[in-house]
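J.: quick one, fold the following:
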Amino acid sequence: MSAALAVTALLLTAGCSSDGGGSPGDGTSTSSGGSGTSTGSAPSRQATAQTPPAKGTVKVLRTVTEGLKSPWGLAPLPDGSLLVSSRDDGTITRITEATGKKTELGTVSGVSAAGEGGLLGIALSPDYASDHMIYAYFTTASDNRIARMLYDPKKPAGEQLGAPDTVFRGIPKGFIHNGGRIAFGPDGMLYAGTGESGQRGLAQDKKSLGGKILRLTPDGDPAPGNPFPDSPVYTYGHRNVQGLAWDPEQRLFASEFGQDTWDELNAIKPGDDYGWPNAEGKGDDPKYHNPITQWHTDDASPSGIAYAEGSIWMAGLKGQRLWRVPLDGVTTSAAPQAFLTGEYGRLRTVVSAGGDKLWLMTSNTDGRGTPKPGDDRILEIQVS
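T.: Reported below is the predicted structural model:
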């Protein structure tokens, strides 16, 4: 399964109905400068999950690169460099990890960017070492879809990306709530978080692809073992799934935008109903799967997530902070802790860089943030 076993975390997107400003957090952080971004397939997996201490730390080690425009998805390559998708430009750019040099691979044809739609999540093929395929989730004039493209670094810059080969289409699109996070799981299957595109009823309709987590084969077929026969639907009742990550025990977690009250981090169980639009946040109706933790929307608007050092790490857009959620299996072992509150603005994507390191990507040039000199950027951080 090659690179599929290396994929353990990916990230989530935009905030409640819209993702805006933030309020102070309750965590502490240490910084040594810089700012950056990251998303995509995560490197190494630990053999077993660990129970982390109640309190953790975050240290910003460096800024990997600056000057990114509307970055959304991030995928680490085997050589350590990073691929970044631009939501609004529809381009994929390679970042040389050691120097921060940017090389544009090319433009994904068919992208129609508007509102929260455009070129969103990216992931490497589970057989990337042999097929050099990049998967992308993007908005077109008619739908959201997933395609794969050949990456040929031997070609000139701007011409290294092959034509998209669509493997899955028909995901509802809207000005808001397009979902967009994709990741290959430890089982080699392709997972996609979708939004209900502002049409609330789609989330409860198991025949609709909106407001779901989908599980597909690399060729885009419903994956074997899915909970509903001949269906790509893995879970339903979601408002706008933005982040996907697995722990070392291969348990899947997902972050999700709430509306006005509660943003969520969920432990994912195949076939379960996560409640939207009938429930937002924790409730007492056994029909709906409760989140493992929740936040007021001003404090989060969660996007990408990653697993490291026994915790889920969650990027916040409106909340402008990085959340640490220490885990005990599929529950929390201590209260979530906030870091970097307001220091780098909106945070879009967080991806494992191996061990106790993460790539963290900002999102201040997407029309909703207040860009600072150098935005947007990717940071390398160390966590515990």
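J.: contacts and neighbour counts: CA atoms only from here.
T.: Fine.
J.: would you map the strands across the stretch 201-350 of the chain?
T.: Ranges of strands in the stretch 201-350 of the chain, per DSSP state E, counting those that start in this stretch, are 213-216, 233-235, 241-246, 252-256, 262-267, 293-296, 302-308, 311-316, 322-328, 331-332, 337-339, 347-352.
J.: need the ones you listed in TSV (columns: distance to residue 227 and mean neighbour count).
T.: Output for the strands of the stretch 201-350 of the chain, formatted as TSV (distance: least, CA to CA, whole Å; neighbours: other CA atoms under 10 Å):
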stretch	distance to residue 227	mean neighbour count
strand 213-216	10	26
strand 233-235	6	26
strand 241-246	19	32
strand 252-256	15	27
strand 262-267	16	24
strand 293-296	25	19
strand 302-308	24	35
strand 311-316	25	30
strand 322-328	26	26
strand 331-332	23	16
strand 337-339	34	24
strand 347-352	28	37
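J.: for the ones you listed, give me JSON lines that also has distance to residue 375.
T.: Output for the strands of the stretch 201-350 of the chain, formatted as JSON lines (distance: least, CA to CA, whole Å):
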{"stretch": "strand 213-216", "distance to residue 375": "31"}
{"stretch": "strand 233-235", "distance to residue 375": "35"}
{"stretch": "strand 241-246", "distance to residue 375": "22"}
{"stretch": "strand 252-256", "distance to residue 375": "24"}
{"stretch": "strand 262-267", "distance to residue 375": "26"}
{"stretch": "strand 293-296", "distance to residue 375": "26"}
{"stretch": "strand 302-308", "distance to residue 375": "18"}
{"stretch": "strand 311-316", "distance to residue 375": "16"}
{"stretch": "strand 322-328", "distance to residue 375": "17"}
{"stretch": "strand 331-332", "distance to residue 375": "33"}
{"stretch": "strand 337-339", "distance to residue 375": "19"}
{"stretch": "strand 347-352", "distance to residue 375": "11"}
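J.: could you also give me the structure for this second sequence? I'd like to compare it with the first:
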Amino acid sequence: MRVGTLTTARRGTAALAVVLLCAGPVHAAPRSAAATATRYEAESATIVRGAAESNHSGYSGTGFVNGDNVVGSYVEFTVDAATAGTARIAVRYSNGTAASRAADIAVGGETVFAAHAFRATADWNTWATSTVTTPVTAGGAVTTGGEGGLLGVAVDPDWSANHYVYFMHTASEGNRVARMTYDGSTLGGYKVLLKGIKKNKYHNGGRLAFGPDGYLYASTGEAQDRDLAQDKNSLNGKVLRMTRDGKAAPGNPFGNHVYSYGHRNPQGLAFDRDGRLWEAEFGDSSKDELNLIQPGRNYGWPICEGICSTAGMTDPKKTWKVSEASPSGIAVVRNVIYMAALRGERLWRVPIDGENLGTPTAYYVGSYGRLRTVTAVPGRDELWLSTTNCDINGKEPPGADELFRVSIT
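T.: So this is what the prediction gives:
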């Protein structure tokens, strides 16, 4: 294989999304004399490593959030700002300890106040308000302060007739699948096809791929709620199969959108020349996976990570140490799987042998940093390969990411 040339990089914008460790409601308002604050109750927000409780007094709403005093605990609110500018965020909280508790405040995925001090109050029944002012951008598309945002893109198989483009992205209520039409210069006609996919800071999944059957497949993470992966009535921790209008595809094994379940944070999806579906998946701390996806199968999470001896679970066809993979996009060319690795900073080549896989070979190890997406170039024995070094993990400056064309020889 050989690597082509740098093409471009991009940055996104987001609406107001506040992520912080707190106990009470948040008020958000633009800075103008006539502005009216909007109240957001913490117990109705997205809560990670904490719980809504009511065993103290003085709170508003139906309760308060008791956040774990650990790194990674947060509460997230999504606010659609009508116009860009600045906004005040007033956080009502209690801190019955004798010391200040520090928490970051992030807006649109960017930390705007690091280690903001929430000072001690007299006791857990005494409340105080901490107010900050921050810039915001207008819009309804949001990140999650982590791995949310624009997650996946797919082009309709009948592109020449309809010019449809499908997206999976993070929105105010969660992750969703949507469709737009490209008119030759711009995208328009935004239409939501599927909502109700829970979002979180991490484990959103989000890849899209059309199968040879004409249906749209989507990978969804369990949104850091492990039990959702085994819940066949949940859209999270799954590979979904749907029509081009977002309805559950006929023939799905459970009569809903679910095609397979028991997934932690599934990523790349690709079909081989015999119509089999392959999927790359982030493991927890032990093993990353490459799975052959079959309808109705249970892929084990959270009971299993990697090879599993539990009855009823489907084992991956290949596993890696997380330091060698942390897989993202996959593509199939000449009936060989190519898998981009983030933490592993390499491109894996894995030959397909029926329903099994041959010996993996690694390319470009450490040469280009974190590799995010690999896509087959239509009609050619080539790949498009992109880096993701400008994210929070890569820490490179804007404009440092690259898009390569790779020839398979």
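J.: hmm, back to that, of the strands of the stretch 201-350 of the first structure, which is nearest residue 180 of the first structure?
T.: The closest of the strands of the stretch 201-350 of the first structure to residue 180 of the first structure is strand 241-246. By CA to CA, the value is 6.7 Å.
J.: residue range for that closest one in the second structure?
T.: Aligned by TM-score structural alignment, strand 241-246 of the first structure corresponds to residues 266-271 of the second structure.
J.: mean distance, that stretch to its aligned residues in the first structure?
T.: Here stretch 266-271 of the second structure, set against the first structure after superposition, deviates by a mean of 0.5 Å using mean CA distance after the TM-score superposition for the first structure.
J.: residues touching residue 286 of the first structure, list them.
T.: If you count contacts by CA atoms under 8 Å, 6 or more residues apart in numbering, residue 286 of the first structure has none.
J.: ok so, going back, closest to residue 279 of the first structure out of the strands of the stretch 201-350 of the first structure?
T.: It is, among those and with distance given as CA to CA, strand 262-267, at 9.9 Å.
J.: that closest one vs the second structure, average distance?
T.: Averaged over the aligned pairs, strand 262-267 of the first structure sits 0.2 Å from the second structure after superposition, using mean CA distance after the TM-score superposition for the first structure.
J.: so that strand corresponds to what in the second structure?
T.: Using TM-score structural alignment, strand 262-267 of the first structure lines up with residues 287-292 of the second structure.
J.: who's in contact with the matching stretch?
T.: Stretch 287-292 of the second structure is contacted from outside by 276-283, 305-306, 315-322, 325-327, 355, using CA under 8 Å, 6+ apart.
J.: could you rerun that using 10 Å?
T.: Contact with stretch 287-292 of the second structure is made by 266-269, 271, 276-283, 299, 305-307, 314-327, 330, 337, 339, 350, 355-357, as judged by CA atoms under 10 Å, 6 or more residues apart in numbering.
J.: got the contact list for the top strand by length along the second structure?
T.: Longest strand in the second structure by number of residues, with DSSP state E as the criterion: strand 187-197. For strand 187-197 of the second structure, contacts defined as CA under 10 Å, 6+ apart pick out 163-168, 170-171, 173-182, 204, 220-223, 234-237, 242-248, 257.
J.: what angle do it and strand 238-242 make?
T.: Orientation check (axes from the mean of the first three to the mean of the last three CA atoms, to 10 degrees): strand 187-197 of the second structure against strand 238-242 gives 130 degrees.
J.: how many residues are close by the counterpart of residue 343 of the first structure in the second structure?
T.: Counting by TM-score structural alignment, residue 343 of the first structure corresponds to residue 367 in the second structure. Residue 367 of the second structure: 10 surrounding residues under other CA atoms under 10 Å.
J.: surely residue 367 of the second structure meets residue 402?
T.: No - in this structure, residue 367 of the second structure is not within contact of residue 402 by CA atoms under 10 Å, at 12.0 Å.
J.: and for the spatially most central residue of the second structure, nearest residue in space, chain neighbours not counted?
T.: Centroid-nearest residue in the second structure: residue 204, 3.0 Å away (criterion: CA atoms, centre = their mean). The spatial neighbour of residue 204 of the second structure that comes closest, neighbours along the chain excluded (CA to CA, 6 or more residues apart in numbering), is residue 221 at 4.3 Å.
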